[in-house]
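Colleague: A predicted structure for the sequence below; I have some questions about it.
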Amino acid sequence: MKVSVIGSGYVGLVTGMGFVKLGNEVIFVDVDERKVKMINNAEPPIYEEGLEELMGEFKGKYRATKDYHEAILNSDVTFIAVGTPSKEDGSIDLKYVKEASKSIGEALQEKEDYHVVVVKSTVLPGTTEEVVKPILEKHSGKKAFEDFGLAMNPEFLREGVALKDFLNPDRIVIGVQDDRTRKILGELYAPINAPKFFTDIKTAEMIKYASNAFLATKISFANEIGNICKKLGIDSWKVFEGVGLDHRISPHFFKTGIGWGGSCFPKDTKALIRKAEELGEDPIIIKAAVEVNKKQPLKLIELLKKHVPNLKGRKVGVLGLAFKPNTDDVRETRAYVIIKELLDEGAKVIAYDPQAMENFKRFYPDVGEKIEYVNSPDDVLRDTDAVLIVTEWSEFEELDYSEKIVIDGRRVRAAEKGAKIYEGVCW
């Protein structure tokens, strides 16, 4: 099948290359000329495990363009995978979704064949039918579910293992209204051996938000218990190892530490809270999960000050800047909150991350330009008075921490066993 993908960020690029791997031809559409050139040169504009190799292997089976008409007229299905950032009040910003819908609609005006438009971006319940559909109809002069298909297909990709998740998902959720669209998307996803859950469009939108809100809450719950465990001298990881053996609960997302970041949980919980409040509901549990997460990274600073009470002028190392390992994504990373607090305390920060240093410097100029970046984690250990572990990159397990004060936010065992002074945030 011929597929076009609007947006070539983490979701769009992985989704598109996943479809290429399954034997389809893919056209990426992006407004960023740099991304278009890189994709056409088989160079991924983001870091994601296995992506560079996949792009090299299937070069010629995909291409990128800035031209919506070229993409729509030469494909059967279009996925909207643009960003949906948060506004200042926490509500979802749909400007990129609206722009994409308008451009797709204008291109559909010129197309005679039945074309399916699929919203892949994370949007609140009602958005596909109440926002995307009217824009597509207005600019195409056609009617949804009759002249063209419209569906909602949320993504459940974990950055760092996103390609594996695309090809081996727990489930594929597809929100559809008409049988023709259902059949086309069923055929597109047929090669993937996973449950296909077909539902109405609004329910598919809500499944995504409910999933992310629950996982975020599970992490915050674990961290709240972990904070209590720390004061009682209990290893919270052992606690949740036991809790997770209950088949009703499962062990996943119980790794206590300094909380969640990234592109999904923070903005999706905020958007769901805002939407609930607009509906007259008070989402107490989700609000509490967000509040716990906001405070959690500062536990590292509290523990550090037990051993280094005055941070003014002291050199503090930060290992890890990405919000999680195996990605260069720094959106809502806990490293920002921690480094900002260190700088406010007068510390000199020396940082290292295998992939995310340039992104951190660019995304957070207020602190990113005030810290020193080094070429290896060994440089961090050599040149600092104490070290904070913020991201659990596997290479950090190979270091010698024997002469250091280490405050660990992610449970790096080599530091736990070898540091001169060691504190775990929840253990």
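Modeller: Looks like it arrived, so ask away. Numbering: from 1, shown residues only.
Colleague: rest of the way, CA atoms for contacts and neighbours
Modeller: Will do.
Colleague: Tell me the span between the first and last residue of stretch 390-401.
Modeller: 15 Å (Cα to Cα, to the nearest Å).
Colleague: buried stuff in it?
Modeller: Within stretch 390-401, the residues scored as buried using 16 or more other Cα atoms under 10 Å are V390, T391, E392, W393, F396, Y401.
Colleague: same check, this time on stretch 68-85
Modeller: 68-69, 71-85.
Colleague: what do you get for stretch 224-232?
Modeller: Buried, per 16+ other Cα under 10 Å, within stretch 224-232: E224, I225, G226, N227, C229, K230.
Colleague: all strands for the protein, in order.
Modeller: In the chain, the strands defined using DSSP state E lie at 2-6, 25-29, 62-65, 77-80, 116-119, 149-152, 172-175, 196-199, 315-319, 348-352, 372-373, 386-389, 405-408, 421-424.
Colleague: Kindly reformat these as CSV containing distance to K208.
Modeller: Below are those laid out as CSV (distance: least, Cα to Cα, whole Å):
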stretch, distance to K208
strand 2-6, 20
strand 25-29, 24
strand 62-65, 28
strand 77-80, 15
strand 116-119, 12
strand 149-152, 10
strand 172-175, 9
strand 196-199, 13
strand 315-319, 32
strand 348-352, 33
strand 372-373, 37
strand 386-389, 31
strand 405-408, 31
strand 421-424, 32
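Colleague: Of the ones you listed, which is nearest S91?
Modeller: strand 116-119 (18.6 Å; Cα to Cα).
Colleague: what packs against the very next helix or strand once past that closest one?
Modeller: The helix or strand immediately downstream of strand 116-119 is helix 127, counting by DSSP states H and E. Here helix 127 touches no other helix or strand, going by 3 or more Cα pairs under 8 Å, 6 or more residues apart in numbering; DSSP states H and E.
Colleague: Structure two is appended below for comparative analysis:
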Amino acid sequence: MRIAMIGGGYVGLVSAACFAEFGLEVAVVENSPTRLAALREGRIPIYEPGLDRLVESNMQAGRLSFGDDIASAVKGAEAVFIAVGTPPRNGDGAADMQYVHAAARQIAHALTGYAVIVTKSTVPAGTSRRIAELVREARPDAEFDVASNPEFLREGNAIGDFMRPDRVIVGLDRTAPDGGARSEEVMRRVYRPLSLIEAPILFTTLETAELTKYASNSFLAVKISFINEMANLCEKLGADVHDLAKGMGLDGRIGRKFLHPGPGYGGSCFPKDTLALSRIGQEADSPCRLVETTVQVNDARKIGMAGRIIAACGGSVHGKTVAVLGLTFKPETDDMREAPSIPILHRLAEAGAVIHACDPVGNEAAKPVLPPSVRYFPDAIEAARDVDALVVLTEWTMFRSIAPKTLAGAMKGKVIVDLRNIFDPVAMRAAGLEYQSLGRP
């Protein structure tokens, strides 16, 4: 079975490599000359554990190819996936659909036979039907169906999420003359390997599938903001947020995941999708007030963390050196999009701090978005040497293994502000460190 993937970014590349691993023949279309050249040479322009090996093995097997010609990629493909960016539109936070619409028009001119045009990008409800309109306008003779197949890939664990998913959501046009039967048959063959391992595959209407991605990410963002507010409350009342989260998570209706306090959510999905869902609700005259408030709470959280660091340093960081461990929005990725480190480090630099930063894979990606005065170190202890204070912003595993005595010996000052709660408070204080964490007495 042959498919095409329009877009070789994070979602498109991971999806294409995994589909190729399923045994499908996958042609990826990428219009960035720099990215395309890298992919053709087997160089992966993003950091995702295991992706380089997966791409290399499937390129060698002849199942995965990269190019910039949509016509050759779409020719003979039974399914054409759109996996282009939908960034927030300037001004109102709504998803910018220009790249999706452009891809739809290009696909229309490239179609040579029946194909299912599948939206993989995160898009507002109604997008698949708009794609169908654009294709019909460009090619009234084209034979096609549309489908929505949102991705649920976690950066750092994307391959595992694709190969062993919690669920696969496929939205079909149930108003089509055949009720979507033909497109469903194609999509079932695309995902047949997952059917064999009994992964849940849910077929819905187009609008339901499109909305499910926004609803899922927004709900998780609400959980994060909720536990962050509970951490604040725990500090006021002398409670322990970790025990609180455990007590909540043992309730099967709530679950344990995403109940970890931190400096606020970031990344490519949660900030963008919560803004987009807020806008979708406003335009539909059905406002999502809880999501709107979550966006406000999260933005305030990031700024508040900078104030917490300054307060821990005696009310001023002017002329003081602060080490920051972790820059990316989460571990196992080099993604700096909407990372809490961005507003926090800019605030510290504005307040006069000298900043030493260390991230296992994110140093280079961080440089364009962080203050130019930041100094970068490949090693955490070197970053911490002779600093007045140290801040943990991303919970990389390697940081967890640092011995408190080692930190105490490297630092000039003794202030530790752990915004991910990766260290044991008792051990840190036993080493003579002035340790602060989130939501713990």
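Modeller: Thanks, I have the structure now. The structure displayed is predicted, hence computed values, not measured ones.
Colleague: As a markdown table, the buried residues of stretch 224-232 of structure 1 with distance to L215 of structure 1 would be great.
Modeller: Formatted as a markdown table, those follow (distance: Cα to Cα, whole Å):
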| residue | distance to L215 of structure 1 |
| --- | --- |
| E224 | 14 |
| I225 | 15 |
| G226 | 16 |
| N227 | 18 |
| C229 | 21 |
| K230 | 22 |
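Colleague: Could you single out the nearest of these to A151 of structure 1?
Modeller: Nearest to A151 of structure 1 among the buried residues of stretch 224-232 of structure 1: E224, at 38.6 Å, using Cα to Cα.
Colleague: Translate that closest one into the numbering of structure 2.
Modeller: Matched to structure 2 by TM-score structural alignment, E224 of structure 1 sits across from E229.
Colleague: In contact with A231 of structure 2, which residues?
Modeller: D240, V241, P261, L438, G439, R440 (Cα atoms under 8 Å, 6 or more residues apart in numbering).
Colleague: what's near enough to touch R139 of structure 2?
Modeller: A108, H109.
Colleague: Revised request: answer the last question for I192 of structure 1.
Modeller: L167, N168.
Colleague: how far away is it from I6 of structure 1?
Modeller: In terms of Cα to Cα, I192 of structure 1 sits 22 Å off from I6 of structure 1.
Colleague: and if you look at A289 of structure 1?
Modeller: 32 Å.
Colleague: Same question for Y352 of structure 1.
Modeller: Distance from Y352 of structure 1 to I6 of structure 1, counting by Cα to Cα: 33 Å.
Colleague: Then K275 of structure 1?
Modeller: 26 Å.
Colleague: In terms of packing, which of the two has more residues around it?
Modeller: I6 (31 against 19; other Cα atoms under 10 Å).
Colleague: contacting residues around the residue nearest to T217 of structure 1 when sequence neighbours are not counted?
Modeller: Nearest non-adjacent residue to T217 of structure 1, counting by Cα to Cα, 6 or more residues apart in numbering: A289, 5.0 Å away. Residues near A289 of structure 1 by Cα under 8 Å, 6+ apart: A216, T217, S220, F221.
Colleague: Out of these, list just those in helices.
Modeller: Judged by DSSP state H, helices contain the following of the contacts of A289 of structure 1: A216, T217, S220, F221.
Colleague: quick one: the first one and F265 touch, right?
Modeller: Yes. Because the distance of 6.2 Å satisfies Cα atoms under 8 Å, A216 of structure 1 is recorded as touching F265.
Colleague: between these two, who's got more neighbours?
Modeller: A216 (24 against 21).
Colleague: Next up, the contacts around that one.
Modeller: By Cα under 8 Å, 6+ apart, the neighbours of A216 of structure 1 are W260, F265, T269, A289.
Colleague: From these, pick the one nearest M206 of structure 1.
Modeller: T269 (12.1 Å).
Colleague: what's the counterpart of A357 of structure 2 in structure 1?
Modeller: Under TM-score structural alignment, A357 of structure 2 pairs with A351 in structure 1.
Colleague: What's the match for C288 of structure 2 in structure 1?
Modeller: By TM-score structural alignment, C288 of structure 2 lines up with P283.
Colleague: Can you give me the distance of that match to I92 of structure 1?
Modeller: Between P283 of structure 1 and I92 of structure 1 the distance is 17 Å, computed by Cα to Cα.
Colleague: Between those two, which is the more surrounded one?
Modeller: Taking other Cα under 10 Å, P283 of structure 1 and I92 do not tie; I92 has more neighbours (21 against 14).
Colleague: residue in structure 2 matching the more buried one?
Modeller: So, by TM-score structural alignment, I92 of structure 1 is matched to A95.
Colleague: Thought V123 was touching its match, still the case?
Modeller: Yes. The criterion here is Cα under 8 Å, and A95 of structure 2 meets it with V123 at 7.0 Å.
Colleague: Give me the common contacts of those two.
Modeller: T86.
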